[in-house]
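In: Mind looking at a prediction? Sequence and model below.
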Amino acid sequence: MAATHTYELTVRWTGNTGTGTDSYRSFARTHEVRAEGKPSIPASADPYFRGDSDRWNPEELLVSALSECHMLWFLHLCAANGVVVTDYVDRPAGSMVMDEGGRGGGQFSEVLLRPQVTVADASMEEKAAALHADVPALCFIARSVNFPVRHEPTVRTERRGSPPPA
């Protein structure tokens, strides 16, 4: 029997400015995402949708979840295949297309992951690059979305005595 994992959170709207939602402009889109024993995540809508730019928005969190899931599976595969990763940085980007007609709906058209991976030895570069292709079949988040998640990884060898590239 397959295991089922359940993730329970609390999402609480904190944007009642005194009159609730009596008009589109009368309330803030601020909210908090909480889970037992973890720091809360201050969140809001994208600033384009009257959100607070100082808070995380759902679109950013979706892109982050895809990037994190890819990274964690990739690191697992590297450890299982003798590839020693010493640094990993991703600068993912997601594209969302709004529906025509101004009704406000839309959907992601793609997310591009651009991991920059540093390995301990040049002999590991080719294997590290190849392991990125194995991740999409394993990543829970990527397998759950209905848009392409593309990957453009770069792999380099650690330079002894100097810090990893930023």
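Out: Alright, I've got the coordinates. Computed from a predicted model, the values in this text were never measured in an experiment.

In: drop to CA atoms for contacts and neighbour counts, all remaining ones
Out: Noted.

In: For stretch 92-99, buried residues please.
Out: Of the residues in stretch 92-99, those buried under the neighbour-count criterion (16 or more other C-alpha atoms under 10 Å) are 92, 94.

In: what element comes up after the biggest helix by length in the chain heading to the C-terminus?
Out: In the chain, with assignment by DSSP state H, the single longest helix is helix 58-80. Past helix 58-80, heading to the C-terminal end, the next element that is a helix or strand (DSSP states H and E) is strand 85-89.

In: ok, residues contacting that following strand?
Out: Outside strand 85-89, the residues that touch it by C-alpha atoms under 8 Å, 6 or more residues apart in numbering are 71, 75, 78, 115-120, 158, 164.

In: These in helices, which ones?
Out: 71, 75, 78.

In: another one to put next to it:
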Amino acid sequence: MSGVHSYTVNVLWTGAGTSGTESYTSYARDHEVVVAGKPAIEGSSDPAFRGDESRYAPEELFVASLSQCHMLWALQMAARAGVRVVGYSDRAIGAMRIQSVGGGQFIGVTLHPQLTVADEVDEEAVARIHADAHAYCFISRSVNFPVRISPVTTIVAAPEQP
């Protein structure tokens, strides 16, 4: 599994209309994110920047990628630790600062992962799962701002085995 992995994503602008970028208000920010063999993702800019609110903004997808990466590592770490996770959800919140000159950057993301486990588990084990997931997540290791984890664990009765 070691080595370099490559990811090809095609982005196609679909918002040229009849006049293209004749002015800042003359074009739509609509586009499609396409990965070969997968459904397209309809994108636009954030509505604050003249985007279509019914489409995904790159900032939303960026925050989602941090959440997805943490989830996938947390599930792997739980399996390794013998913790039986039967449900997972997250409410990820990203904060971005916009500068007066128009640029900006993310200043932090907080993940609120909720693990649902089938058996009693101590909070130290859950904390280790999240710490290890955070340490291994490729995306959180690649950003230059803090990614905070604020987990919740719910224990449910183990499902009956057939």
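Out: It's in. Source: prediction; values computed, not measured.

In: And the TM-score between these chains?
Out: Scored against TM-score structural alignment, normalised by the length of structure 2, the superposed chains reach a TM-score of 0.93; 158 aligned residues with a C-alpha RMSD of 1.3 Å.

In: Among the contacts of strand 85-89 of structure 1, name the buried ones.
Out: By the neighbour-count criterion of 16+ other C-alpha under 10 Å, these include these buried positions: 71, 75, 78, 115-120, 158.

In: got JSON lines for those, with distance to G105 of structure 1 too?
Out: JSON lines is the format used below for those (distance: C-alpha to C-alpha, whole Å):
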{"residue": "M71", "distance to G105 of structure 1": "30"}
{"residue": "L75", "distance to G105 of structure 1": "36"}
{"residue": "C78", "distance to G105 of structure 1": "39"}
{"residue": "P115", "distance to G105 of structure 1": "30"}
{"residue": "Q116", "distance to G105 of structure 1": "33"}
{"residue": "V117", "distance to G105 of structure 1": "36"}
{"residue": "T118", "distance to G105 of structure 1": "40"}
{"residue": "V119", "distance to G105 of structure 1": "42"}
{"residue": "A120", "distance to G105 of structure 1": "46"}
{"residue": "E158", "distance to G105 of structure 1": "45"}
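
In: Tell me the one among those residues nearest to A142 of structure 1.
Out: Of all those, A142 of structure 1 sits closest to M71, with 11.7 Å by C-alpha to C-alpha.

In: Now render the ones in helices among the contacts of strand 85-89 of structure 1 as a markdown table, adding distance to K38 of structure 1.
Out: Listed next are those as a markdown table, based on distance: C-alpha to C-alpha, whole Å:
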| residue | distance to K38 of structure 1 |
| --- | --- |
| M71 | 21 |
| L75 | 24 |
| C78 | 28 |
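
In: Now, the buried ones among the contacts of strand 85-89 of structure 1 that are in strands?
Out: Within those, residues falling in strands by DSSP state E are 116-119.

In: Summarise which helices and strands the helix or strand containing A95 of structure 2 is packed against.
Out: For A95 of structure 2, the enclosing helix or strand under DSSP H and E is strand 93-98. Under the contact criterion of 3 or more C-alpha pairs under 8 Å, 6 or more residues apart in numbering; DSSP states H and E, the helices and strands touching strand 93-98 of structure 2 comprise strand 104-111.

In: Give me the buried positions along the strand it packs on.
Out: Burial within strand 104-111 of structure 2, assessed by neighbour count using 16+ other C-alpha under 10 Å, is assigned to 106, 108-111.

In: Check stretch 15-35 of structure 2 too.
Out: Taking 16+ other C-alpha under 10 Å as the neighbour-count basis, stretch 15-35 of structure 2 is seen to contain the buried residues 15, 27-34.

In: of all these, which comes closest to S65 of structure 2?
Out: The shortest approach to S65 of structure 2 among the buried residues of stretch 15-35 of structure 2 belongs to V33, at 14.2 Å (C-alpha to C-alpha).

In: Now do the closest one against T18 of structure 2, distance only.
Out: From V33 of structure 2 over to T18 of structure 2 the distance is 22 Å, taken as C-alpha to C-alpha, to the nearest Å.

In: show me the contacts for the most centrally placed residue in structure 1.
Out: Nearest to the geometric centre of structure 1 sits S64, at 1.4 Å (C-alpha atoms, centre = their mean). Taking C-alpha under 8 Å, 6+ apart, we find S64 of structure 1 in contact with P92.
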